[in-house]
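S.K.: Please find the sequence and the predicted model below.
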Amino acid sequence: MQENSDETEEGRRPSSALRAPFPRERGEREDIAIIGGGIIGICAATYLTEAGRNVTIFDRTGICEETSSGNAAAFAFTDVLPLAHKGMMRQLPTWLADPLGPLTIPPAYLPKLLPWLIRFWRAGRGDRYETSLAAQAAMMRLAEAEWMGLLDRSGTRPMLREDGSLELYESEAEFRASLSGWAARERYGIGFNHVEGAEMAALQPGLSPRFIKATFVPGWKTVADPKLLGKAVWAHAERLGARFEHARVARIAAGADGATIVLADGSTRKANQLVIAAGAWSHLLARDLGERIPLETERGYNTTLPKAAFDVRRQLIFSGHGFVITPLETGLRVGGAVELGGIERPPNFARSKAMLEKARRFLPGLDPSGGREWMGYRPSLPDSLPVIGRARAPNTFYAFGHGHLGLTQAAATGRLIRDLVLGQAPPVGLAPFSPQRF
């Protein structure tokens, strides 16, 4: 949508709302403060600034410099299955037996993680699973609509790639095990095609013959580079008046007269309203407000190779091994997997090396040299749904816990936070995402 559009349908705003807020003096009380400069905080800031509000983001490193910079670049709008689905639960014992497999838990961290794991197991049962599935499907429909509008308003639509994805199977048993998940997706109108032989080879030439079947999802999308996209969306928000302050937040407080942010240097900032979008660190800030939210960290790893490493046509998904390969504008990214190990342990880059070695076997001829290793912290809740809603403390809102779907759901979250802050009715029910559901 162009900025001079007069459209006022749901999810869009008239041109009068797309204006720069009034300028502020340094040290003045903030209107809205957002803690977290990742893609969720960026999108929340963008939507609020488009609505004419004064917004400042606080982040310890920069805009889109941490977890949001190195993800797999997917707009996974068709990925509606909660992680705690039955298929995954069956695979857990096998995966956990492999310290470099798709999912691992450092033994020393297991006692701390156990309460989260119990919640995770319960989330995969019966009605809870169906509730999460329906909520995720509704969130994904909103996410796709909101991202398409935001890409247009921010001038970033050329960064979108609509090549679909290819999920690959090494055996008939693995393929059959996937069918219940595809049936669940089909109930929500998600299109896909099971392929094999020449049809599979045409979608991705050069695959190892170990893969006998695949599922092509035409609605799957990716972006040219997630870090570049985040910075470009932020540039749009900045043009409208959003501000950034490079600062580490030590603690927060909130009351009827607004919120107080205490920075690591001892200085304070006051804000009328506060949004916590600090990813894997968000639950620590929520504790300052007296709320305990069971957030854990999926530590994800990847290696980004030079673009010439292999001619990958679209995102390739190796679900049995827990990783993907994504062709980016800036290279070829091989990554994924889950290490439930918190935020304090040092990276274990043997995991990224293990995925790269598998990629070399799966794509014979792949050049594994010249790669950049990376680890990020995905903030995850046991039912696979984010926390989006009001804190118990006044004038404070939460927007975190999106797991491996932060990029995908960022625009939808920005829209929902804007509606909450402005007191408008949200386009989806927020009960499944309530911070108090635990």
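M.R.: That came through, no problem.

S.K.: When you work out contacts or count neighbours from here on, use the C-alpha atoms and nothing else.
M.R.: Fine.

S.K.: wait, Ser380 sits on Thr297?
M.R.: Yes - with contacts defined as Cα atoms under 8 Å, Ser380 counts as touching Thr297 at a distance of 5.7 Å.

S.K.: Give me the more crowded residue out of the two.
M.R.: Neighbour tally, Ser380 and Thr297, criterion other Cα atoms under 10 Å: the higher count belongs to Ser380, 27 against 23.

S.K.: What's the separation between that one and Val421?
M.R.: With distances taken as Cα to Cα, to the nearest Å, Ser380 is found 24 Å from Val421.

S.K.: List the contacts of Thr260.
M.R.: The contact partners of Thr260, by Cα atoms under 8 Å, 6 or more residues apart in numbering, come to 252-254, 268-271.

S.K.: hmm, try it at 6 Å
M.R.: Counting by Cα atoms under 6 Å, 6 or more residues apart in numbering, Thr260 touches 252-253, 269-270.

S.K.: Where do the helices of this protein begin and end?
M.R.: 39-50, 86-96, 110-123, 126-154, 172-187, 197-203, 226-239, 282-288, 350-362, 406-422 (DSSP state H).

S.K.: Nearest approach to Leu340 belongs to which of those?
M.R.: The minimum distance between Leu340 and those falls on helix 110-123, with 7.9 Å, by Cα to Cα.

S.K.: and the comparison structure, right after this:
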Amino acid sequence: MDHLYIFNKDKTIVSFYSSDKEWTIKLGPNDYYAAPVFMRGCFYFRGGINIDRFADALAESFKDFDMLLGTLSMSKEGDIFVNYENNKLNQVLEIEDRTTESSINNNQNVIDHLPNKIITAEQQSGAAIDLSGMKMSAFKIKVFNDGFFIGYNINHSMLDLTGVAYYFKYLSQIYTLGNREKINLKKPQYLGTFKTNNIQFKDKDEADQYANKMGFYFIPPNNNSNNMFSQNNILKIEFNTTKLDILKSTSDLSLSKNDVITAAICKVFTFTSNLKDDDIFTLKYMCNIRKLAGLGEEALGNLYIYKGIPLKVSDIRKKSLVELAGINRKSVSEITYEQFKNDLCWFKYIQDEKIDTFGYFIPSIKYTLLSNWNQYDYDQIKFDNATPHSLAPVCIADAGTNFISFNTNENNEKTIITTVSIPPNSIKEIVEFGVNTSLYRVIN
């Protein structure tokens, strides 16, 4: 295998050469909207890994996932581009040798396991307004005497969560088999822009009305309505997977674990006395549309749909978990590819009018976003025999987004976890609800 990379003197940073090709891509509407965000997470493994083989695998993977060696740029007009320069040396991987220590005592703070030497502080933060010069990806591997961690910082412009999961499956197969030509996965294909339906918005007010259906609510940046949210506490919740299975089996509908989790989160957010019975609480979620579009997981881009479920607070409080789970299942079942093409018209309006999207992400006690990182077959990420026992995203519950992920507890059982930002006046009720239903426990 050609070694298309070099280590620095003390073997703590690896730089990878790009190929002799060169390209620039102007991002389409949905990728443009996602570009300011960097996905940040860490996979935790037990077992060993060989650093030289890992670097080899990265170098091979970049031949097909070449955008991960790219950089971002912005035009004076505000358009966003991904650029791939030929024969460029790119610092991509940080290495930390902790082989004198156990991984068990070092798995608490995910931020410590992410790259922090080869990217800017703004990129480390997970979001940026000016993307010029920022890297499409950076990785960090920590090696312990009984395991290893792989942390990553990947821009959201050309890969979504499905793309990241696919990349790590791709990378691990190359590592295990020694060559990307031996793996049994399809080569990735970035799809770029899609044909949209013909929906026009006469002004921003009309566009905002459409955005409400997707669960987006625009709050002017100088509005003080999020002051109450800033006083919240962050709770980490671990779900009882056995109880999830029992609950979903009591319905005539084909419920998923995620339906029940969504129902529980609706309950959790509406215990607070800050919300009145007549208030509307909106649960917004993201749903992968590849299957609806006739695409495989090798299709890259932001291929998901946002959907909001607005419910009267009194209804959430009165309905059972199974009833709320059924509402979520109905919402998911109604998603169509045509709806995705309709929504692209809104993203296109945002891009064409160069509207500052910050106002759509100001948190509020009246809505939240669920992002399910737990939906992928992570057992297919296998470096030799090592599969991840946990995946930890960086918590941004204080920004109104709740990541659902997985962990392995002290009994070596896989659990589903999330974090939520909650008003202090509802913590007691949240803890008691978990105890009374046996559905979850608060672990911080």
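M.R.: All right, it came through fine. Note that the structure is predicted; figures quoted are calculated from it, not measured.

S.K.: TM value for the aligned chains?
M.R.: TM-score of the superposed chains, computed with TM-score structural alignment, normalised by the length of the first structure, equals 0.23; 162 aligned residues with a Cα RMSD of 7.2 Å.

S.K.: Now a ChimeraX select for only the buried ones of the contacts of Thr260 of the first structure.
M.R.: The buried subset of the contacts of Thr260 of the first structure, as determined by 16 or more other Cα atoms under 10 Å, is captured in ChimeraX by this line:
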select :252,253,270
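
S.K.: just the contacts of Thr260 of the first structure now: which is nearest Tyr301 of the first structure?
M.R.: Ranked by distance to Tyr301 of the first structure (Cα to Cα), the contacts of Thr260 of the first structure are led by Ile252 at 30.8 Å.

S.K.: Surely the closest one and Gly258 touch.
M.R.: No - contact between Ile252 of the first structure and Gly258 fails when scored by Cα atoms under 6 Å: they sit 10.9 Å apart.

S.K.: any idea how far Asn342 of the second structure is from the nearest residue to Met74 of the second structure once chain neighbours are set aside?
M.R.: Leaving aside its sequence neighbours, Met74 of the second structure sits nearest to Ile80 (Cα to Cα, 6 or more residues apart in numbering; 4.6 Å). For Ile80 of the second structure, the distance to Asn342 of the second structure under the criterion Cα to Cα works out to 22 Å.

S.K.: So which of these two has more stuff around it?
M.R.: Set side by side, Ile80 of the second structure and Asn342 show unequal neighbour counts under other Cα under 10 Å, the larger going to Ile80 at 25 against 17.

S.K.: Would you mind measuring from that one to Val260 of the second structure?
M.R.: Going from Ile80 of the second structure to Val260 of the second structure by Cα to Cα gives 38 Å.

S.K.: With Asn30 of the second structure instead?
M.R.: Separation of Asn30 of the second structure from Val260 of the second structure (Cα to Cα): 29 Å.

S.K.: ok, now Asn288 of the second structure?
M.R.: The separation that Asn288 of the second structure has from Val260 of the second structure, given Cα to Cα, amounts to 19 Å.

S.K.: who has more neighbours, these two?
M.R.: When Asn288 of the second structure and Val260 are compared on other Cα under 10 Å, the one with more neighbours turns out to be Val260, at 25 against 16.

S.K.: other SSEs contacting the helix or strand in which that one is found?
M.R.: When secondary structure is defined by DSSP states H and E, Val260 of the second structure falls within helix 257-269. In this structure, helix 257-269 of the second structure packs against helix 321-333, with contacts taken as 3 or more Cα pairs under 6 Å, 6 or more residues apart in numbering; DSSP states H and E.

S.K.: Could I get the buried residue list for the very next helix or strand once past the helix it packs on?
M.R.: Proceeding C-terminally, helix 321-333 of the second structure gives way to helix 337-353 as the next helix or strand, assigned by DSSP H and E. Counting neighbours by 16+ other Cα under 10 Å, one finds that the buried residues in helix 337-353 of the second structure are 337, 339-351.

S.K.: So Leu161 of the second structure versus Lys169 of the second structure, what's the distance?
M.R.: For Leu161 of the second structure, the distance to Lys169 of the second structure (Cα to Cα) stands at 13 Å.
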